[in-house]
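> here's my sequence, what's the structure:
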Amino acid sequence: MDLYEIALRTIDGRACTLADYRGRVLLVVNVASRCAFTPQYAALEALYRRHVARGLSVLGFPCDQFGQQEPGDEAAIADFCASRYAVSFPMFAKTTVNGEEAHPLFRCLTAAAPGWLGGPVRWNFTKFLIDREGRVYRRYAPQTAPARLERAIRRLLG
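From the prediction side, this is the model:
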């Protein structure tokens, strides 16, 4: 499946696809507001601000599949991200990343980059880096600090 054709819904309910981001380097992250990795929002925002003009888009997908760490609705999530971390990168509707109800985007991402343990997303703040042509470049574990992706992002940005 072409990543750019996958239907999405923004955190404010607008329908879109990844075609809106065609030609950009994408960092897709399943996020949560009550996770030990939640402070990564600040580092993700810093990466985004540093490289948005050169073609990076960080895309946040709230997920409540791991320990109910994202219990709020989209309005509460948007408020939390804005007030606590000044998130300005695009955020999307709550998303299921594993199982029979997994969103097609995450089915595609995990098939292309199964991770060293293979298969499903293991926890919140798993990161998928996608090149400008829509190819999954690499998957990063939740504990990988966003700053450690800097070199790969710069390489993909050219």
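> from now on I want contacts and neighbour counts done on CA atoms only, so please keep to that.
Noted.
> which residues are in contact with the helix or strand harbouring residue 110?
Secondary structure from DSSP states H and E places residue 110 in helix 104-112. For helix 104-112, contacts defined as C-alpha atoms under 8 Å, 6 or more residues apart in numbering pick out 1, 3, 6, 97-98, 119-121, 128, 136.
> which residues touch residue 91?
Taking C-alpha under 8 Å, 6+ apart as the test, what residue 91 contacts is 10-11, 59-62, 78.
> second chain to compare with the first, below:
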Amino acid sequence: MSTPFDFAADSQAGDKVGLGQYRGRVLLIVNTASKCGFTPQYAELESLYREYGERGLVVLGFPCNQFGRQEPGSAAEIGAFCEKNYGVSFPMFAKIDVNGANTHPLFAHLKSQARGVLGTRSIKWNFTKFLVKKDGSVYRRYAPRTAPRELRADIERLLAEPSPA
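The predicted model follows:
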């Protein structure tokens, strides 16, 4: 069975990044946008990354322009915006689709493992979050309205689990 560690995505610089490099770590995977009402969540995502990064949490940001065209910029513009306005230091990737015919394979996998409200697969808006255990199993999906700080107890629980053999 596949896990998020089996996928790759393009960095903002256009390089292919294998997510296998994060094997054994807890992942918080988020579809993001720079012109959304939830955009201030970048600050809390960065805070979680700084607080728990040394213990094994990696936040991965995937810009998406599918919801209200709220991520219209280029990779360079998105990266500069995130760094300047929110001090983002966690890995950000190239813009992707999370729904439809061009859904990135990682998000197709995440959606198949953790469904949304009423069992839906589709992502409904920016800042949908997926928390992935050290073994690569998808622990839980969180709605855009769920503030990243509300994930602390779940993150701590997953970080405390033994690493897979």
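> TM between them?
The TM-score (TM-score structural alignment, normalised by the length of the first structure) is 0.98; 158 aligned residues with a C-alpha RMSD of 0.7 Å.
> quick one: which of the contacts of helix 104-112 of the first structure is nearest residue 32 of the first structure?
residue 97 (12.4 Å; C-alpha to C-alpha).
> pretty sure that closest one sits in a strand.
No - according to DSSP: H, G, I helix; E, B strand; the rest coil, residue 97 of the first structure belongs to no strand; its state is coil.
> any idea how many residues pack against it?
The local packing of residue 97 of the first structure (other C-alpha atoms under 10 Å) involves 27 other residues.
> pretty sure it is touching residue 119, no?
No - at 11.1 Å, residue 97 of the first structure does not count as touching residue 119 under the criterion of C-alpha atoms under 8 Å.
> give me the mean distance between the helix holding residue 110 of the first structure and the second structure.
Superposing on the second structure places helix 104-112 of the first structure at an average distance of 0.3 Å from its equivalents, by mean C-alpha distance after the TM-score superposition for the first structure.
> on that earlier part again, most neighbours, which of the contacts of residue 91 of the first structure?
residue 62 (29 neighbours).
> follow-up on the earlier one: list the contacts of the helix or strand following the helix holding residue 110 of the first structure.
On the C-terminal side of helix 104-112 of the first structure, the nearest following helix or strand under DSSP H and E is strand 127-130. Contacts to strand 127-130 of the first structure, defined as C-alpha under 8 Å, 6+ apart, come from residues 25-30, 109, 136-142, 153.
> how big's the offset between strand 127-130 of the first structure and the second structure?
Here the mean offset of strand 127-130 of the first structure against the second structure after fitting is 0.1 Å, by mean C-alpha distance after the TM-score superposition for the first structure.
> where in the second structure does that strand fall?
The aligned range for strand 127-130 of the first structure in the second structure is 129-132, by TM-score structural alignment.
> pick out the residue nearest the middle of the second structure.
Among the residues of the second structure, the one closest to the centroid is residue 29, at 1.9 Å (C-alpha atoms, centre = their mean).
> sorry, back to before: show the buried residues in the contacts of helix 104-112 of the first structure.
Among the contacts of helix 104-112 of the first structure, those classed as buried by 16 or more other C-alpha atoms under 10 Å are 3, 97-98, 120-121, 128, 136.
> quick one: which of those residues is nearest residue 149 of the first structure?
Distances from residue 149 of the first structure to those, taken by C-alpha to C-alpha, are shortest for residue 128, at 10.4 Å.
> separation between the closest residue to that closest one other than its chain neighbours and residue 73 of the first structure?
Leaving aside its sequence neighbours, residue 128 of the first structure sits nearest to residue 139 (C-alpha to C-alpha, 6 or more residues apart in numbering; 4.5 Å). Going from residue 139 of the first structure to residue 73 of the first structure by C-alpha to C-alpha, to the nearest Å gives 27 Å.
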